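Chemist: my questions are about this predicted structure, shown below with the sequence.
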Amino acid sequence: MSHSTAGLQPDAQLDLRGTPCPLNFVRTKLRLEKMPPNALLEVWLDPGEPIEQVPDSLRMEGYGIEQIDDRSEFFALLVRRPVTETEEC
């Protein structure tokens, strides 16, 4: 009865279809920063520049990309917030 194919259940979902770069990356990052460590966010992104740019930008910021699912009209990106944040004052 599980509707998740990979067994990954996102803690939150963000629909950014129709949102241009870099706004989609900024909104994704802001949403992740509000989530607890190790939380999983599902982000819906358009094909083309959004799916090419956003995952790479998130990786460079230290977020874990768990899965990218091609759903024909859009892509579902699963991003995990890291457990350890920088602890420097």
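Modeler: Now that the structure is in, tell me what you want to look at.
Chemist: from here on, just use CA atoms for contacts and neighbour counts.
Modeler: OK.
Chemist: now name the helix or strand holding S72.
Modeler: Here S72, judged by DSSP states H and E, is contained in no helix and no strand.
Chemist: how many neighbours does it have?
Modeler: 8 (other C-alpha atoms under 10 Å).
Chemist: quick check: it vs W44, distance?
Modeler: Applying C-alpha to C-alpha, to the nearest Å, the value for S72 to W44 is 12 Å.
Chemist: use this one as the comparison:
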Amino acid sequence: MSNPSFTTIDQTPDAQLDLRGTPCPINFVRTKLRLEQMTPGTLLEVWLDPGEPIEQVPDSLAMAGYPIEAIEDCTNYFSLKVRCPA
């Protein structure tokens, strides 16, 4: 008997941006510039430091109209997945 199929959004990033050690608001600006270069509907994974970066960047992106798909705590940094709007 086969497993039922589930519709899931692909969480494999199309691009990655390592912004660990990058201060605010530079990390937001770099993330936004990278998203503007990407094809609509693609997924960007951004690595951010704990503290101000992970607190500020997702909110700023959401206010700018970028859908946040996931935030994962990777111990020493956070992985933020954001979708380029279609």
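Modeler: Nice, thanks for sending it over. Since we're looking at a predicted model, the values are computed, not measured.
Chemist: TM-score of the superposition?
Modeler: Once superposed, chain against chain, the TM-score is 0.88 (TM-score structural alignment, normalised by the length of the second structure); 78 aligned residues with a C-alpha RMSD of 1.2 Å.
Chemist: for A39 of the first structure, which residues are in contact?
Modeler: Residues in contact with A39 of the first structure (C-alpha atoms under 8 Å, 6 or more residues apart in numbering) are 10-11, 80-81.
Chemist: quick one: end-to-end distance for stretch 70-82 of the first structure.
Modeler: 24 Å.
Chemist: you'd agree I9 of the second structure is in a helix?
Modeler: No - applying DSSP: H, G, I helix; E, B strand; the rest coil, one finds I9 of the second structure to be coil, outside a helix.
Chemist: any idea what C24 of the second structure aligns with in the first structure?
Modeler: In the first structure, C24 of the second structure lines up with C21, judged by TM-score structural alignment.
Chemist: for L78 of the first structure, see how far away the closest residue to that match other than its chain neighbours is.
Modeler: Distances taken as C-alpha to C-alpha, 6 or more residues apart in numbering put P50 closest to C21 of the first structure, at 6.1 Å, once the chain neighbours are dropped. Distance, P50 of the first structure to L78 of the first structure, by C-alpha to C-alpha: 14 Å.
Chemist: please apply the same query to W44 of the first structure.
Modeler: W44 of the first structure is 9 Å from L78 of the first structure, by C-alpha to C-alpha.
Chemist: repeat for V43 of the first structure
Modeler: 6 Å.
Chemist: which residues make contact with stretch 45-61 of the second structure from outside it?
Modeler: 13-21, 23-24, 27-28, 31-32, 67-68, 76-82.
Chemist: correction: the previous question concerned stretch 7-14 of the first structure.
Modeler: Outside stretch 7-14 of the first structure, the residues that reach it (C-alpha under 8 Å, 6+ apart) are 28, 39-44, 78.
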